[in-house]
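Participant: pasting the sequence and the predicted coordinates here, then a few questions.
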Amino acid sequence: MSSTNYCTTMAKYNYWMNQKIYTICAEIPNAKRNEDLGAFFKSIDGTLNHILVGDRIWLGRFTQNPFAAKLDQSLYSDFEQLRQERDRTDQEILTWASQLSPGWLDAPFTYTTVTTPTKTVTRPAWLLVTHFFNHQTHHRGQLTTLLNQLGYAPGVTDLPYMPTL
């Protein structure tokens, strides 16, 4: 498996899934999307915001454009603004992933943690990029559970069924 192919495939998967999730979420009334459903980030909108926060933080690290935010921060209370920023961020992720090199992915990468700003961590870049994409999938899994509980079926979410493969 090519490490750069993995990254571009996962960036495309991220885009595809976010399009599906946000299309469904647009059908749900604001009050229902913001209702505390017992999820880690409480609501659908809380979880959508957290995924975006995580993406902006990691992308900022990877591109040397730091993004300061708390992990539970709600960046946008307005769903359409959140959706627009999600789309913009996904386009940025697609572009970034298409420009990665095996050398960059194999090199050590040092970053400062959000939870302990005085702590730095060094890991291979490929591992952190894998975490970046895994984090998105983890929380989208939580979203699909919440959506199903509310009667909204997201349909097929498996990577091998992504239309652009």
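Facilitator: Happy to help now that I have it.
Participant: only C-alpha atoms from now on, for both contacts and neighbour counts.
Facilitator: Fine.
Participant: thought residue 47 was touching residue 41?
Facilitator: Yes: contact criterion C-alpha atoms under 8 Å: residue 47 and residue 41 qualify, at 5.2 Å.
Participant: centre of the chain to the helix ranked longest in the chain, how far?
Facilitator: Of all the elements of type helix in the chain, the one with the most residues (DSSP state H) is helix 125-149. Distance of helix 125-149 from the chain centroid (C-alpha atoms, centre = their mean, to the nearest Å) equals 7 Å.
Participant: same question, stretch 38-49
Facilitator: Taking the mean of its C-alpha atoms, stretch 38-49 sits 13 Å from the chain's own mean (C-alpha atoms, centre = their mean).
Participant: which residues are in contact with it?
Facilitator: Here stretch 38-49 makes contact (C-alpha atoms under 8 Å, 6 or more residues apart in numbering) with 33-37, 50, 72-77, 79, 82, 139, 142-143, 146.
Participant: which of those count as buried?
Facilitator: Buried positions within the contacts of stretch 38-49, assessed by neighbour count (16 or more other C-alpha atoms under 10 Å), are 33-34, 50, 72, 74-76, 79, 82, 139, 143, 146.
Participant: and residue 35, what does it touch?
Facilitator: If you count contacts by C-alpha under 8 Å, 6+ apart, then residue 35 has 42-44 around it.
Participant: pasting the second one now:
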Amino acid sequence: MISPDYCVMMARYNAWQNKQMQAALQILPPDALTQERGAFFGSILKTVNHLLWGDRMWMARFDRGAKPNGGVSDSVICTPTLAVWGSERFRTDGRILRWAEQVRSVDLVGDLRWYSGIKQADVTMPMGLCVAHMFNHQTHHRGQVHAMLTAAGGQGWVTDLFLMPQDGPRP
């Protein structure tokens, strides 16, 4: 389904997108980040927090490292400010890239098993599907943030994968 090269490319894309998103969000007034906007998680800050939490949860399953505190309902409050989010995002993007650079083809086959707090049940899914889902989840929520940002009068950022710099950026 997917390859180690795909994982590295998408980890780089994720870091590039998050860096651009952070720059775009830093221009907004702080209250614009916390204003309820009718999105699934409400505000821009809550949505980027959920995205950070989700990436940490998936990475805990993939690399068996630390998982985030709380469940999905707590995901929207994992950082209190954009500045704290930015530093945590940088560290998490580094974790994703390090994992992607070490993953082997054999690591992407077979099943991943975990207990899902959302489903309240054990889940077994193909590893490749889970990795693809993590990268898709990132893109989905950044799209929501992009829409909320531009609706708030902010400037969007370039999201086209083919425009990603080939020599960077790296977290």
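Facilitator: Great, that's in hand. The shown structure was predicted, so the numbers you read here are calculated from the model rather than taken from an experiment.
Participant: rewinding a little: ok, so of the buried ones among the contacts of stretch 38-49 of the first structure, who is nearest residue 26 of the first structure?
Facilitator: Nearest to residue 26 of the first structure among these, counting by C-alpha to C-alpha, is residue 79 at 7.8 Å.
Participant: please name the nearest non-neighbouring residue to the aligned partner of that closest one in the second structure.
Facilitator: Under the alignment defined by TM-score structural alignment, residue 79 of the first structure is paired with residue 82 of the second structure. Leaving aside its chain neighbours, residue 82 of the second structure sits nearest to residue 45 (7.1 Å; criterion: C-alpha to C-alpha, 6 or more residues apart in numbering).
Participant: element containing the one you found?
Facilitator: Of the helices and strands defined by DSSP states H and E, residue 45 of the second structure is found in helix 44-63.
Participant: next SSE downstream of that helix?
Facilitator: Secondary structure here is assigned by DSSP H and E; on that basis, the next helix or strand after helix 44-63 of the second structure toward the C-terminus is helix 82-102.
Participant: could you list the buried residues of that following helix?
Facilitator: Buried residues in helix 82-102 of the second structure, defined by neighbour count with 16+ other C-alpha under 10 Å: 82, 85-86, 88-89, 92-97, 99-100.
Participant: likewise for stretch 144-162 of the second structure?
Facilitator: Judged by neighbour count using 16+ other C-alpha under 10 Å, the buried positions of stretch 144-162 of the second structure are 144-146, 148-149, 152, 154, 156-157, 159.
Participant: can you tell me how far residue 152 of the second structure is from residue 146 of the second structure?
Facilitator: Taking C-alpha to C-alpha, to the nearest Å as the measure, residue 152 of the second structure falls 10 Å from residue 146 of the second structure.
Participant: what of residue 42 of the second structure?
Facilitator: 14 Å.
Participant: any common contacting residues for those two?
Facilitator: Residues touching both residue 42 of the second structure and residue 146 (C-alpha under 8 Å, 6+ apart): none.
Participant: who's in contact with the most centrally placed residue in the first structure?
Facilitator: Against the mean C-alpha coordinate of the first structure, by C-alpha atoms, centre = their mean, the closest residue is residue 136 at 3.7 Å. Contact analysis of residue 136 of the first structure by C-alpha under 8 Å, 6+ apart lists 14, 51, 55.
Participant: and these as TSV, adding distance to residue 28 of the first structure and neighbour count?
Facilitator: TSV is the format used below for those (distance: C-alpha to C-alpha, whole Å; neighbours: other C-alpha atoms under 10 Å):
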residue	distance to residue 28 of the first structure	neighbour count
14	21	21
51	19	22
55	24	21
